[in-house]
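>>> got a sequence here, can you build the structure:
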Amino acid sequence: MPLSPEQQAEIDTLRATPKPTLRAVSEGMEAHLYKAIPVLDHGFVRVIDYMGDDAAICQAARVSYGKGTKSVSNDAGLIRYLMRHWHSTPFEMCEIKLHVKLPVFVARQWIRHRTANVNEYSARYSILDREFYIPEPGALAAQSVVNNQGRGAVLEGAEAARVLEILKADSNRAYDNYEAMISDEGQQGLARELARMNLPANIYTQWYWKVDLHNLFHFLRLRADVHAQYEIRVYADAICSVVADWVPAAFAAFEDYRMGGVTLSSKALDCLRRMLKGEEVTQENSGMSKGEWREFEGVLGE
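The predicted structure is shown next:
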């Protein structure tokens, strides 16, 4: 199950005992507090705490007191200006703390974003649960023939069934041996910090992850992208749904300028200008490599 009975009881208690506050709150985020959003087969994302809202971004940009603005439209316009011109500091005034349950191999990819504060479940101190990520059949794919770090065609039929059976059998066999090694019945038992080395990378771990909005947007720009690995992208998508309610003006600007926008090199911009003038531009006369040209054509939708 995504949440243990103890975690669910903690959430129920916290939601049943709200506390008054003098600080600014985001009504959209208040609705998400402590609730777990299921991800994958056993994972989840839930908001533990947050600081700031759209108004806090504008307040920091203006270095003023109170709301620091005359209208919501003024705030939205300022936020779009900040996003458009890559002014990052005002977005750092907002922070979020998440509780995430995720497969270890996803965590190892996630931790490459080194601009957050992280505290992970300790397998030296505690015993990991028998919970493994087993992909849905539609998520099983062959190696891409054009991208060394991507997927190709989906596996089907007997081949997909064979892979799933291997994943399930190996995961459970490794956990059986893990339990056998740490058991102190009739033996001393191996230390947990050593026994964990035999566990597979698809076992679930948990952590608290605290990050400011600027660095969160950087994470989401990469991990919510259609080219990101599916298993981390679904976590990014879940976080996007939260951020959209927390800071709607900032998230709308982020979607427009970062997720929906592109950055062109000087060569690509020159090619575009030449095309607009009616000139025939090819990869050979563009000054770009084949890879750059292919990506440029992708931007143009050709």
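
>>> only C-alpha atoms from now on, for both contacts and neighbour counts.
Fine.

>>> distance check, Asn119 against Trp209.
7 Å (Cα to Cα, to the nearest Å).

>>> who's more crowded, those two?
Trp209 (18 against 11; other Cα atoms under 10 Å).

>>> what's the more buried one in contact with, if anything?
Counting by Cα atoms under 8 Å, 6 or more residues apart in numbering, Trp209 touches 97-100, 116-119.

>>> among the residues you listed, who's most crowded?
Val100 (24 neighbours).

>>> nearest residue to Ala116 other than its sequence neighbours?
Val211 (4.6 Å; Cα to Cα, 6 or more residues apart in numbering).

>>> pretty sure the one you found sits in a strand.
Yes. Val211 forms part of a strand when assessed by DSSP: H, G, I helix; E, B strand; the rest coil.

>>> surely it touches His99?
No. Look at Val211 against His99 with Cα atoms under 8 Å: they stay out of range, at 11.8 Å.

>>> can you say which helix or strand has Val100 in it?
Element membership for Val100 (DSSP states H and E) is strand 95-103.

>>> need the contact partners of that strand.
Contacts of strand 95-103 (Cα under 8 Å, 6+ apart): 2, 42-52, 132-133, 201-213.

>>> looking at these, which are in strands?
Members of these lying in strands (criterion: DSSP state E): 43-51, 204-212.

>>> can you map out the strands along the stretch 1-150 of the chain?
With DSSP state E, counting those that start in this stretch as the criterion, the stretch 1-150 of the chain has strands at 36-39, 43-51, 95-103, 117-120, 141-143.

>>> next up, for comparison:
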Amino acid sequence: MTVELVRANAGDADVLFAARVSTKGEQSLEDVDADASKSAGLINYLMRDRHGSPFEHNSMTFYVQAPIFVFREFMRHRIASYNEESGRYRELRPVFYYPGPDRNLIQQGKPGAYEFVPGTPEQTALVEREIKASCTQAYQSYQRMLEAGIAREVARAVLPVTTYSSMYVTMNARALMNFLSLRTKREGTHFPSFPQREIEMVAEKMEDFWADLMPLTYEAFNKNGRVAP
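Alright, predicted model coming up:
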């Protein structure tokens, strides 16, 4: 999985001036850096009591490369802007995802109360072999249709959802916190989540960038159970 921070206009100061305008009006911009401890306290208060709108006055744009099945889950989060690579307008590359040896393969339990555990070396080898064979055959079919003059938007129908795609996604910190609360599994969260590992890998990389940009907000997010305000 590839995640790059393309551009960002995001910092803890964005939260502070947005929150303080309610009591200080135009002076809110002057007081942003006045007292670091008070700033951390205010951000924690906003997070704890779920005053969410001050966390929206910022922006982060990420470039993401991941399998199509990850993007299908990603785009269920409708509080972001997306632009994805198009299989109608360009020939898709033969780049496919298959789980590595550290990926848990076996589901135990029933929906809503299950866990994933490691597979055997034989099961890991089987998954890799079958996915590679299927993708090779599918891409050869795709190429044969393109060479016969079939439109890209038709030929792509044979490609599997493990095919890699790329997109730009732009969101603010409040939207990102919502995404992280649902797409990462952490101990001590108020509302535990059980994401598919592949989208969690993307979420973890996005979280690392955000933690550097807005450390006070990130600290408050974790301190208050990783619940989006």
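
>>> just the TM-score for the two chains, thanks.
Between these two chains, after superposing, the TM-score reads 0.88 (TM-score structural alignment, normalised by the length of structure 2); 214 aligned residues with a Cα RMSD of 1.6 Å.

>>> before we move on, back to that, how about the strand holding Val100 of structure 1, aligned to which bit of structure 2?
Per TM-score structural alignment, the counterpart of strand 95-103 of structure 1 in structure 2 is residues 59-67.

>>> ok so, going back, to which residue of structure 2 is the residue nearest to Ala116 of structure 1 aligned?
Using TM-score structural alignment, Val211 of structure 1 pairs with Met171 in structure 2.

>>> next one: Ala139 of structure 1
For Ala139 of structure 1, the residue aligned by TM-score structural alignment is Arg103.

>>> I'd like to know how far the closest residue to its match other than its chain neighbours sits from Val3 of structure 2.
In space, and not counting its chain neighbours, Arg103 of structure 2 is closest to Pro118: 6.9 Å by Cα to Cα, 6+ apart. Going from Pro118 of structure 2 to Val3 of structure 2 by Cα to Cα gives 26 Å.

>>> with Tyr218 of structure 2 instead?
19 Å.

>>> and the match of strand 95-103 of structure 1, how far from the chain's centre?
8 Å (Cα atoms, centre = their mean, to the nearest Å).

>>> host element of the residue most central in space within structure 2?
Nearest to the mean C-alpha position of structure 2, by Cα atoms, centre = their mean, lies Ala203 at 3.7 Å. According to DSSP H and E, Ala203 of structure 2 maps onto helix 197-213.

>>> which part of structure 1 lines up with that helix?
Using TM-score structural alignment, helix 197-213 of structure 2 pairs with 230-246 in structure 1.

>>> do you know how far the most far-flung residue of structure 2 relative to its centre is from Ser59 of structure 2?
Going by Cα atoms, centre = their mean, the residue of structure 2 most distant from its centre is Ala148, 37.7 Å out. For Ala148 of structure 2, the distance to Ser59 of structure 2 (Cα to Cα) stands at 45 Å.

>>> just Ser28 of structure 2 next, same as before
20 Å.

>>> can you check Ile68 of structure 2 too?
25 Å.

>>> and what of Phe17 of structure 2?
From Phe17 of structure 2 over to Ser59 of structure 2 (counting by Cα to Cα), the distance is 15 Å.

>>> looking at these two, which is more packed in?
Phe17 (22 against 19).

>>> structure 1: which residue goes with the more buried one?
Match for Phe17 of structure 2 (TM-score structural alignment): Gln59.

>>> residues contacting its match?
65-69.

>>> from the residues you listed, list the buried ones, please.
Listed as buried from the contacts of Gln59 of structure 1 are 68-69; burial here means 16 or more other Cα atoms under 10 Å.

>>> a markdown table for the contacts of Gln59 of structure 1, including distance to Gly150 of structure 1?
Putting the contacts of Gln59 of structure 1 into a markdown table (distance: Cα to Cα, whole Å) gives the following:
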| residue | distance to Gly150 of structure 1 |
| --- | --- |
| Tyr65 | 48 |
| Gly66 | 48 |
| Lys67 | 46 |
| Gly68 | 46 |
| Thr69 | 46 |
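
>>> which of the contacts of Gln59 of structure 1 show up in structure 2 as well?
Retained contacts for the contacts of Gln59 of structure 1 in structure 2, judged by both residues aligned by TM-score structural alignment, their matches' Cα atoms under 8 Å, are 65, 67-68.

>>> just put the residues you listed in TSV and tack on distance to Phe91 of structure 1.
Formatted as TSV, these follow (distance: Cα to Cα, whole Å):
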residue	distance to Phe91 of structure 1
Tyr65	17
Lys67	16
Gly68	16
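
>>> for those, which one is nearest Glu30 of structure 1?
Lys67 (19.1 Å; Cα to Cα).

>>> would you check that the closest one makes contact with Ile57?
No. At 10.0 Å, Lys67 of structure 1 does not count as touching Ile57 under the criterion of Cα under 8 Å.

>>> counterpart of Glu120 of structure 1 in structure 2?
Counting by TM-score structural alignment, the partner of Glu120 of structure 1 is Glu84.

>>> which one is its match nearest to, not counting chain neighbours?
Met167 (4.0 Å).

>>> residues near the one you found, how many?
Met167 of structure 2: 17 neighbours (other Cα under 10 Å).

>>> do the same with the one 5 residues further on
Per other Cα under 10 Å, the neighbour tally for Asn172 of structure 2 reads 19.

>>> what residues sit buried inside the longest helix belonging to structure 2?
Looking across structure 2 with DSSP state H, the single longest helix is helix 121-147. Residues 124, 127-128, 131, 135, 138-139, 141-143, 145-146 are the ones in helix 121-147 of structure 2 that count as buried (16+ other Cα under 10 Å).

>>> try stretch 31-44 of structure 2
32, 39-40, 42-44.

>>> counterpart of Asp225 of structure 1 in structure 2?
Asp225 of structure 1 maps onto Lys185 in structure 2, by TM-score structural alignment.
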